[in-house]
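S.K.: this is a predicted model, with the sequence first.
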Amino acid sequence: MTSQSPPQLTFRAVLLAIILAMILAAANAYLGLFAGLTIATAIPAAVVSMGVLRLLGGGTILENNIVQTGASAGSSIAAGVIFTLPALIILGYWQDFRYSWVMAIAGLGGLLGVLFSVPLRRSMIVEDPLPFPEGKAAAEVLKAGENPGPGLKILGLSAVVGAVVKFAAESGLRLIPDNAVSGGFFGKYLAYMGTNLSPALLGVGYIVGLNVGIVVVSGSIFSYNIAIPLYHMFFLDSDPALAAQLAGQTAVDAANILRAEKIRYMGVGAMLIGGVWTLFSLRNSLLSGVKSGIAAARKGTGAIVAETERDLPMKWMLIALVLFTLPLLGLYQTIVGQWGVSIPMTVIMIVAGFLFVSVSAYLAGLVGSSNNPVSGITIATILFASVVLVLLLGRDSPIGAVAAIMIGAVVCCAAAVGGDNLQDLKAGYIVGATPWKQQLMLGIGAFSCALVMAPVLNLLSAAYGIGPPTAEHPNSLAAPQATLMASVAKGMFGGELPWDMIGAGAVVGALVIAFDGWLKSRGSKFRVPVLAAAIGIYLPLELMVPIFLGGLLAHIVERAHKLKADDEEAKDRIHRPGTLFSAGLITGEALTGILIAIPIVVSGKGDVLALPTAWHFSQWIGLIVLAFVAWLLYRSATKSELAATESGKSA
């Protein structure tokens, strides 16, 4: 006789998960459009769940696990959408985000991600387990849930801090600038340095850690302090049009123009070679993982399976796969109007979706969802789809780039959700949850997020602008990943791409791969993931500097606690208060950015909240504010009640 498991899929848990998923999806949409990065939301969702359910009479660990599973879809769906669909605005195909289309692409893509990832659970979690660092951390938070009060206190305080700083910045009161930058000409050498003043980016850096922080900022330093000066000194004379564009510009403006027109495409080349290398290096592990997962599912048919081993039934998964695919086939047919093209598009979407969900799940198992290079996966999808569509439609097709983006959008949503699903299932495996209930909850959470994405994106687009700066929106949300996707797709269909820069970036990416292989052969704990380096090359330096500083803070916290370098379990416990503080900074700033957008859209004025110019402070005050936030983060991570509790446990 088996004992009855504690309640999991309760009405209150499902409702709370849906609410949190929608809020966190909106926050991550803003963060992704702003910085090109999203962060995993399972841990802050788990803390909020424990606090709310405690107020409602107490919740079981499995109820809290269900809440964090559903809520974690917020980051996944947001990443899948904002990395791809703004490209349709940038390409001029859409004037705004169409509700039904966004809902179909995000919702059905997310559900496909859940289905495709189910066969991978047994291989990657049970038989040949991968680390899944964020899944383990979420499980630790759930197990320590007897006293969520200190964690909620940290989360609330930091959310207020992030909100206040965002409200004081350029889109709000304009008391402090968004960036502190400086540059100058030394002969023909163009020097540039700067940092964004966003607390959210500081929090992102704390979460991803020092290793990733060093890699991304090194990529940006290479871009701004090596590649841009070299191009300015030796190649500008051979490009009269660009030279005329730079004439009379300040050093800061000249550096940004050179990055936008030329150097960022080196990041594209590095991403392309990195995506191909990632697929090649994981080929054996992925193939064996898929095979063993399917074999295990077949073997389990008709057998008595423990509650903690029950996945969604394979039969119902196949039926759902057909039901979810048919609407996407209809959507593709609406775009191209040719069954001979829309059917191959659907086949590409299914094959690439399953393959890249496997890649995403594997990478989430190694480095966590926050470090999962979904953008590289999407670029590979768009390139592959573009090659096939060029053969079917011709290189001059006006709809080819749009069709490639549509395929990439579904695959991106599926890959993001698939990696997140395995991360959640790892946490559930540790705490004794039922897999099929988690898989169902993640599907519900993913579709719930899809319902709010279009309104949020339309609000942000109207208030701030999305894509390259314009006269109307000089400080637009850069949407760096979507801009990249648009450039790649357009370049494959009659557009122009600086292939020399892309080729140079591919060479740089190959050198990074070789260097990382050398580090691996020496057993070094410090690694140089090529996709992280490529993101650093592609994105502005000022976005990467606070991420590096946040990672440095995380390292200093470890040193303050005198942790051993290989004690990963102790790191998870020690970093919990800092992780919660960081998550609060991100959530508070992002939600405030969305709220500020409302009066901007209603009034039609970007400076509707701005105080008189006499009240505006210099960038030095902004740096002091950022330093104060960094001190608060460090103090929270080392001196808080929660940190003291966890230190005692680790001792």
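M.R.: That came in fine, so what should we check first?

S.K.: C-alpha only now, for contacts and for neighbours.
M.R.: Will do.

S.K.: and the longest helix for the chain?
M.R.: Criterion DSSP state H: the longest helix present in the chain is helix 568-603.

S.K.: just the buried residues of it, please?
M.R.: 570-594, 596-597, 600-601 (16 or more other CA atoms under 10 Å).

S.K.: tell me which helix or strand the nearest residue to residue 10 once chain neighbours are set aside sits in.
M.R.: Once flanking residues are discounted, residue 10 sits nearest to residue 63: 7.2 Å by CA to CA, 6 or more residues apart in numbering. Residue 63 belongs to helix 61-71 when assigned by DSSP states H and E.

S.K.: second structure for comparison follows:
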Amino acid sequence: MNNPGMAQLTPRAVILAIVLAMILAAANAYLGLFAGLTVATAIPAAVVSMGVLRLLGGGTILENNIVQTGASAGSSIAAGVIFTIPALVILGYWDDFKYSWVLVIAGLGGLLGVLFSVPLRRTMIVEDPLPFPEGKAAAEVLKAGDNPGPGLKLLAISSVLGAFIKASAASGMRMIPDSWAMAGFFGNGKVLAYFGTGLSPALLGVGYIVGLNVGIVVLSGSIISWHIAIPIFNAFFMDTDPALAAQTAGSGAADTAFAIWNAKIRYLGVGAMLIGGVWTLFALRKSLASGIKSGFAAARKGSGKVIAETERDLPMKWMLVSLVLFVIPLALLYQAIVGQWMVSIPMTIIMIVSGFLFVSVSGYLAGLVGSSNNPVSGITIATILFASLVLVFLLGGDSPIGAVAAIMIGAVVCCAAAVGGDNLQDLKAGYLVGATPWKQQLMLAIGAFSCALIMAPMLNLLAAAYGIGAPTDEFPNSLAAPQATLMASVAKGMFGGDLPWAMIAIGAGVGAFTIALDELLKARKSHFRVPVLAAAIGIYLPLELMVPIFLGGFLSYLVERKHKVSGDGEDRDHVHRPGTLFSAGLITGEALMGIAIAIPIVLSERADVLALPDGWHFGQWVGLCVLAMVGWLLYRSGTRSSGIT
């Protein structure tokens, strides 16, 4: 445990965190609009912090932790904004991004995410701890930096390896692709087979940290989508959607599989997420109530029992006051949109209830598979669906403003969920290094609001340079903004359009079955469990993301079994320390390089600015061999002496 008097929330740490948060938010905004993904920034920020503070005379491990906490808000706010707010431009409601509106949505949404996640800390980190792989990896990075030695050397080697492979991939030099896949039609085109895997070392590292159980569950969800649902739809139901059939006519097997998944099958994951989110909140009701109760008790203890510095959250009474202050501007914003208090008040209530519900779900998901793989867009779709159902009743199914109102609710909830899950990930790292929770919570709030200050100008800059949404004559290569386009489609579909309700209902059924199976395993005291939200992740996200997570979990299992055979497997965390450090380095290196690659792309306005000539493009089989090599190195690092500190 660290000295409680050790420097944490210092002015230099706060300033460095804000600067890093803004830079990382800008980079993630472009990457998210361009490629539909964002890169985790907590671990890269921790690495940068250790280097900068060392140049300034050295920083404590808790100062570095504060910096990574505040800087990690960059990816969270960027994700929350780019997944939703561009939908307002795509729907034609805005011609450009209104500064004050974006600031209110992103800034207050992020602050609500911090507030809603405070009572979850005790539940998910202390009383019933979840793995929080990236939080754990961040803690390992901080510990290695605080005590240089073999661990820091291992971390540096794997970071360089992860960075080089990322630079060599499709977004950089294009020497190897981002994924490997095989697909084909059989039986006169009726049978569609598809298999693939991502070639990301970071996903392999995430899988190693979360372990085999979660790896099996998320891969099983993907198997439901890609090896059962998609082939069935292609064989028997393609004729029910003439537009999709026309879109895929003449396409290859892989393109057809992705088109079916994007238009239909991913909604199975939305349904499973809906039922899983409600169930998760219900299952956690006692722990959540205990966390809130203990928070109030801590607030009343003033002159009574002294609370340990490592257990001090933001005071509950100030949280409630802040909640009211943050909600009022959002209620006024909703009133400005619909012009009816009988509608804007229910919108505000939906936002608050959905916000707390999905911050809880986001925190749980981040605890299972990490913030990078947390399907916040799926959570937001669920919010927009629920909000739209209420708004259809209040405004009517043909309301011209209904879709916009639903997006406005979803945008706040998306920012809150992204920040809330990230906050708990950071609090896990802080818990492992002996930090003070309220200082981290305050720092994340500062970082989130700082990022919100620059989002509207950044979005306007990108829109002016590239265009956002579908290609036009003026912007033939516009930024696709895939998540925001999906949000716009869902909201518009509720007010005069179509949604695959049958898929959502089937997905809810799959979620209910998964819950029943997990409860059966729980009753039998099985070590293997089937968390419904982990299964929903696998259903909702592409197969390529789940396969390397499973492979990393399998490597973790092999390492643990080898240590048990050799008699040194009693302490799992101690056994996995070298492998966890190696995994943390892979995540760090890939994330840092992902951000670095964004800079020349933005400056040159060319996505292929770093691409090497055609003779240097080696194809997916070479990429698969590279991933296999990384897996072998990860296994070797995990099976070496576990005495690294």
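M.R.: Done, it's in. Remember, predicted model here, so these are calculated numbers, not experimental data.

S.K.: give me the TM-score for this pair.
M.R.: The TM-score (TM-score structural alignment, normalised by the length of the second structure) is 0.84; 636 aligned residues with a CA RMSD of 4.0 Å.

S.K.: returning to that earlier point: the residue nearest to residue 10 of the first structure against residue 11, yeah?
M.R.: No - assessed by CA atoms under 8 Å, residue 63 of the first structure is found out of contact with residue 11, at 9.9 Å.

S.K.: more neighbours: these two, which one.
M.R.: residue 63 (27 against 10; other CA atoms under 10 Å).

S.K.: where's the more buried one relative to residue 605 of the first structure, distance?
M.R.: 45 Å (CA to CA, to the nearest Å).

S.K.: number of residues surrounding residue 627 of the second structure?
M.R.: Using other CA under 10 Å, residue 627 of the second structure has 20 other residues around it.

S.K.: what lines up with it in the first structure?
M.R.: Taking TM-score structural alignment, the alignment pairs residue 627 of the second structure with residue 626 from the first structure.

S.K.: list the buried residues in the helix holding residue 63 of the first structure.
M.R.: Residues 61, 62, 63, 64, 65, 66, 67, 68, 69, 70, 71 are the ones in helix 61-71 of the first structure that count as buried (16+ other CA under 10 Å).

S.K.: what does it contact?
M.R.: With CA atoms under 8 Å, 6 or more residues apart in numbering as the contact definition, helix 61-71 of the first structure has outside contacts at 6-10, 13-14, 16-22, 24, 41-43, 45-46, 49-50, 142-143, 145, 421, 424, 427-428, 431-433, 437-438, 441-446.

S.K.: among the residues you listed, name the buried ones.
M.R.: 8-9, 13-14, 16-22, 24, 41-43, 45-46, 49-50, 142, 145, 421, 424, 427-428, 431-433, 437-438, 441-446.

S.K.: what's near enough to touch residue 194 of the second structure?
M.R.: For residue 194 of the second structure, the contacting residues are 181, 182, 183, 184, 226, 227, 253, 254, 257, taking CA under 8 Å, 6+ apart as the criterion.

S.K.: hang on, the third one in a strand?
M.R.: Same thing as residue 183 of the second structure. Yes - when DSSP: H, G, I helix; E, B strand; the rest coil is applied, residue 183 of the second structure is found to be in a strand.

S.K.: what's around it, how many residues?
M.R.: If we define neighbours as other CA under 10 Å, then residue 183 of the second structure has 15 of them.
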